[in-house]
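Undergrad: Got a sequence here, can you model it:
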Amino acid sequence: MQGDWTLANYRRLQTQMTAMQTNGAELLSFSGLTALDTAGAALLVELIGVARAQQVAQHGDELTPAWRSLLATVAQALNQPETPTPAATSCTGDVLAGIGSTMLDLYANAIALLGFTGLCLQALATSLVHPSRWRLTAVVAQIEQTCLNAVPIVALLTFMVGAVVAFLGATVLADFGASIYTVDLVAFSFLREFGVLLTAILMAGRTASAFTAQIGSMKANEEIDAIRALGLDPMALLVLPRLLALLVAMPALTFIAMLSGMLGGALVCALSLQISPAMFLSLLQQDVSVRHFLVGIAKAPIFAFVIALIGCLEGFKVSGSAQSVGSHTTSSVVQSIFLVIVIDALAALFYMEMGW
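TA: Now for the predicted structure:
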């Protein structure tokens, strides 16, 4: 092997490689080599093989140290395994793969939610045993944000929905001469379902997203790591005040939603059906028992617990980027609304079977 094995002589060297291979690459001598660059080293590796090139790079006394280093580097680079060609996929396979991936994500989220629920219950039990650890100031501040600041939007929304329900009931029931039962329709719908469900959906969109954004921003700024470094428990410091505040806020807001919805229905009844407020209250007292109120208000703490857990859990899942904060905030709202509706449907089936 003689001459310059460089890029300038690349084509000529390629034509010589066939003759060299027939003469036996293992018997080649490197004493006549005068120049070597990366292109020439690649041709040498192709000619004598990766294993032989690595041996020459280690023990080739005929090569300078720089050439041996270059030959070893090129041999190592050309020794990388080939990337397997991806198998051809079909539309059906992609759909099934997507379904499988979604199911695995749902399973992982369910396991994470159950584990986080256990941590919250453990922190709550520890706080109950040690009253000195209660953070009343934080709880009161969260109650102000989650309850008092949400009263206007909850009252306005349920008032308008109550008016719409009463208007639809009056329109439909008038064909049967039963317009008087519009009072029962509004009362039953808001005491049992609409009051607590609309409030829970509003809290999922308003409060769960706020919890996720707040805790997520702290996670991104490494403030939660600083809390742990100070020997404090993030569950007791961040999660429990929000959880307890929402457990107080949801029943109160649900009660306000029930009153506002029935007030909107009473207004429509007074304007469209000539049912006076006194008659509305009389029919309400006569036909609707307290049981329906208790059935509706009993779901409020359950919804509050679920919304607070999901909002805080998604906040702890945030990584160190603004995009992660946004995606987990969206995820917390979607998960909260979905679980609220599922739990409400299961509760309705349970109440129906129990005859409540």
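
Undergrad: CA atoms for contacts and neighbours, from now on please.
TA: OK.

Undergrad: who's in contact with the nearest residue to residue 54 once chain neighbours are set aside?
TA: Distances taken as CA to CA, 6 or more residues apart in numbering put residue 72 closest to residue 54, at 5.7 Å, once the chain neighbours are dropped. For residue 72, the contact set (CA atoms under 8 Å, 6 or more residues apart in numbering) comprises 53-54, 57-58.

Undergrad: Kindly report the same for residue 195.
TA: 158, 189, 254-255, 257-258, 261, 296.

Undergrad: The same query, at a cut-off of 7 Å, please.
TA: For residue 195, the contact set (CA atoms under 7 Å, 6 or more residues apart in numbering) comprises 254, 257-258.

Undergrad: mind checking the SS state of it?
TA: Here residue 195 is helix, with the state taken from DSSP: H, G, I helix; E, B strand; the rest coil.

Undergrad: related to what we said a few turns ago, among the contacts of residue 72, who's most crowded?
TA: residue 53 (24 neighbours; other CA atoms under 10 Å).

Undergrad: these two touch, right, that one and residue 43?
TA: No. With contact defined as CA atoms under 7 Å, residue 53 does not count as touching residue 43 (10.6 Å).

Undergrad: Excluding residues flanking it in the chain, which one is nearest residue 135?
TA: Nearest to residue 135 is residue 241, by CA to CA, 6+ apart, at 7.0 Å.

Undergrad: isn't the one you found right next to residue 139, touching?
TA: Yes. Assessed by CA under 7 Å, residue 241 is found in contact with residue 139 at 4.6 Å.

Undergrad: Now the element after the helix or strand hosting residue 55, going C-ward?
TA: If you go by DSSP states H and E, residue 55 is part of helix 50-59. For helix 50-59, the following helix or strand on the C-terminal side (DSSP H and E) is helix 65-78.

Undergrad: Run the angle between that next one and helix 50-59 for me.
TA: Between the axes of helix 65-78 and helix 50-59, defined by axes from the mean of the first three to the mean of the last three CA atoms, to 10 degrees, the angle is 150 degrees.

Undergrad: Another for comparison:
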Amino acid sequence: MTTDPNVASPNVSFEETPAGRTAVITGDWTSPDSSEVEQQAAVLTQALKQGRSGCAAIDIGRIGKLDTVGAWVLDRARQDAGAGDIPFENARDEHQLLLKTVYYRNIETTEPPRTWQVVDLLVNVGKSVVDFGKELAHGTSFLGEVVAGIARLLIRPWRFRLPAFINQIEQTTFRSVPIIVLISFLVGCIVAQQGIFQMQRFGAAIFVVDLTGILVLRELGVLLSAIMIAGRSGSAFTAELGSMKMQEEIDALRVMGLDPVEVLIVPRVLALLIGLPMLAFLASMAALLGGGIVAWIYGGITPDIFLSRLKSAIDFSTFMVGIIKAPFMALVIGVIASREGMAVGGSAESLGRQVTSAVVKSIFMVIVMDGLFAIFFAAINF
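TA: Prediction:
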């Protein structure tokens, strides 16, 4: 752009011409002089608001430097005055192109319609119910895909990826043993301690053995294991599958003629189906050990008395109630975690959102399933 060395500051002056009064723009209309640019733009706006008598044309042929800020402010002054039909005259080609590029648009915002808060609440509840229904339908459909994938592998077992399955057993089961055993041990200690303190008031401290044994074997062992697996392995499944989805590795598997469900999801789900019952058993034993130690220290119940009382308080059905729940909880965790991983979009935000959703949904469904099993076993007196 050419510059007049004698004119630097932005200025608006007016000249009378045969066509009417013309606003003459001079000086440099650039961002370093933004304060003066705004002042002169206000003068131009006032003149344009008076109509053709105030200003019939805008001459920018004698302007010095012009950047996007100056061009935008000039066009804004014209639009704010409602004088969009008043032309810019004598504009150099580069200035004309810049004015067209930064054309000022006054975006009109409409106020949202007023609604009753009760109506908004009902709308939100309705949307939540619909979203839950859609999520349930999608989850059921995905469960069908997993079951179909397992059935195909049963028909053609040579397609089963044994190394991937062994690796998932190691990741989900063996490496989860220390943390699950430790937490179960501490929970068993807490249950026994609180039971002894409460039952001592009635001289029934010995019944803490019944409480600990039944509660741990029927509920706490499998529930703690499932919740820990949902937080540890479920989040890992979602993150791994989501990362592969973001990097288009899953699409590459499909291009290669491989089924992602068979290759990626079935080994993970089967590893959970086999691993969670074992973890539930170890968690129950650790909790009973913690309860026995606390009962010995706080309640004076020696190990031989504890084991004798425990043997009379429980039977094989008590143990089986907890073990029967484990595969179903493992299936729920595996399906939810895998589906959330396959639903990841192309951003890190989506990955984090789906991982969080997978953990929350898995833990919620584990607790719901535990409640349903409790009702079922109570109904059949098992």
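
Undergrad: Work out the TM-score between the chains.
TA: After superposition, the two chains reach a TM-score of 0.80 (TM-score structural alignment, normalised by the length of the first structure), with 327 aligned residues with a CA RMSD of 3.5 Å.

Undergrad: Would you mind finding the match for residue 300 of the second structure in the first structure?
TA: Counting by TM-score structural alignment, residue 300 of the second structure corresponds to residue 274 in the first structure.

Undergrad: For that match, give its distance to residue 336 of the first structure.
TA: 41 Å (CA to CA, to the nearest Å).

Undergrad: neighbour-wise, which of those two wins?
TA: residue 336 (26 against 12).

Undergrad: What's the separation between that one and residue 344 of the first structure?
TA: Residue 336 of the first structure is 12 Å from residue 344 of the first structure, by CA to CA.

Undergrad: Then residue 149 of the first structure?
TA: 25 Å.

Undergrad: Counting neighbours, go ahead and name the busier of those two.
TA: residue 344 (19 against 11).

Undergrad: Residue 257 of the second structure belongs to a strand, doesn't it?
TA: No. Applying three-state DSSP, one finds residue 257 of the second structure to be coil, outside a strand.

Undergrad: that older thread, mind listing residues that contact the helix holding residue 55 of the first structure?
TA: Contacts for helix 50-59 of the first structure (CA under 7 Å, 6+ apart): 45, 68-69, 71-72, 75, 79.

Undergrad: Find the pair from these with maximum spatial separation.
TA: 68 and 79 (16.2 Å; CA to CA).

Undergrad: out of the two, which sits in the busier spot?
TA: The neighbour count for residue 68 of the first structure versus residue 79, taken as other CA under 10 Å, is higher for residue 68 (23 against 13).

Undergrad: which residues does that one contact?
TA: Taking CA under 7 Å, 6+ apart, one finds residue 57 in contact with residue 68 of the first structure.

Undergrad: Look through the second structure and report the residue furthest from the middle.
TA: residue 18 (67.4 Å; CA atoms, centre = their mean).

Undergrad: what's the spacing between it and residue 222 of the second structure?
TA: Here the criterion is CA to CA. By it, residue 18 of the second structure lies 94 Å from residue 222 of the second structure.

Undergrad: distance of residue 377 of the second structure from residue 25 of the second structure?
TA: From residue 377 of the second structure to residue 25 of the second structure the distance is 88 Å (CA to CA).

Undergrad: Looking at those two, which one has more neighbours?
TA: residue 25 (24 against 11).

Undergrad: Help me confirm that the more buried one is found in a strand?
TA: Yes. Under three-state DSSP, residue 25 of the second structure sits within a strand.

Undergrad: That one contacts residue 60, correct?
TA: Yes. Counting by CA under 7 Å, residue 25 of the second structure does reach residue 60; the two are 5.1 Å apart.

Undergrad: residues contacting residue 32 of the first structure?
TA: Contacts of residue 32 of the first structure by CA under 7 Å, 6+ apart are 1-3.

Undergrad: Switch these over to TSV; also include secondary structure and distance to residue 115 of the first structure.
TA: Converted to TSV, the contacts of residue 32 of the first structure look like this (DSSP: H, G, I helix; E, B strand; the rest coil; distance: CA to CA, whole Å):
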residue	secondary structure	distance to residue 115 of the first structure
1	coil	69
2	strand	71
3	strand	71
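
Undergrad: Can you tell me which of those residues comes closest to residue 126 of the first structure?
TA: Using CA to CA, the shortest approach to residue 126 of the first structure within these belongs to residue 1, at 80.8 Å.

Undergrad: one step back: would you mind giving the secondary structure of the match of residue 300 of the second structure?
TA: On the three-state scheme (three-state DSSP), residue 274 of the first structure is labelled coil.

Undergrad: I'd like the contacts of residue 195 of the first structure laid out as a markdown table, including neighbour count, distance to residue 183 of the first structure and secondary structure.
TA: A markdown table is the format used below for those (neighbours: other CA atoms under 10 Å; distance: CA to CA, whole Å; DSSP: H, G, I helix; E, B strand; the rest coil):
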| residue | neighbour count | distance to residue 183 of the first structure | secondary structure |
| --- | --- | --- | --- |
| 254 | 28 | 19 | helix |
| 257 | 29 | 16 | helix |
| 258 | 30 | 13 | helix |
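
Undergrad: Could you find the counterpart of residue 285 of the second structure in the first structure?
TA: Using TM-score structural alignment, residue 285 of the second structure sits opposite residue 259 in the first structure.

Undergrad: swap that for residue 211 of the second structure, sorry
TA: Using TM-score structural alignment, residue 211 of the second structure sits opposite residue 185 in the first structure.

Undergrad: quick one: its match and residue 194 of the first structure, what's the gap?
TA: In terms of CA to CA, residue 185 of the first structure sits 11 Å off from residue 194 of the first structure.

Undergrad: what does residue 335 of the first structure give?
TA: 20 Å.

Undergrad: Any chance you could list what contacts stretch 118-129 of the first structure?
TA: 133-134, 235-236, 240.

Undergrad: how close does that stretch sit to the second structure?
TA: With both structures laid over each other, stretch 118-129 of the first structure and its partner residues in the second structure are 0.7 Å apart on average (mean CA distance after the TM-score superposition for the first structure).

Undergrad: Which residue numbers in the second structure does that stretch align to?
TA: The aligned range for stretch 118-129 of the first structure is 144-155, by TM-score structural alignment.

Undergrad: now do stretch 196-213 of the first structure
TA: Against the second structure, stretch 196-213 of the first structure falls on residues 222-239 (TM-score structural alignment).

Undergrad: all strands for the second structure, in order.
TA: Under the criterion DSSP state E, the second structure contains strands at 11-17, 20-29, 57-59, 63-66, 88-89.

Undergrad: how about those strands, which one is nearest residue 333 of the second structure?
TA: So among the strands of the second structure, strand 63-66 is nearest, using CA to CA, at 62.5 Å.
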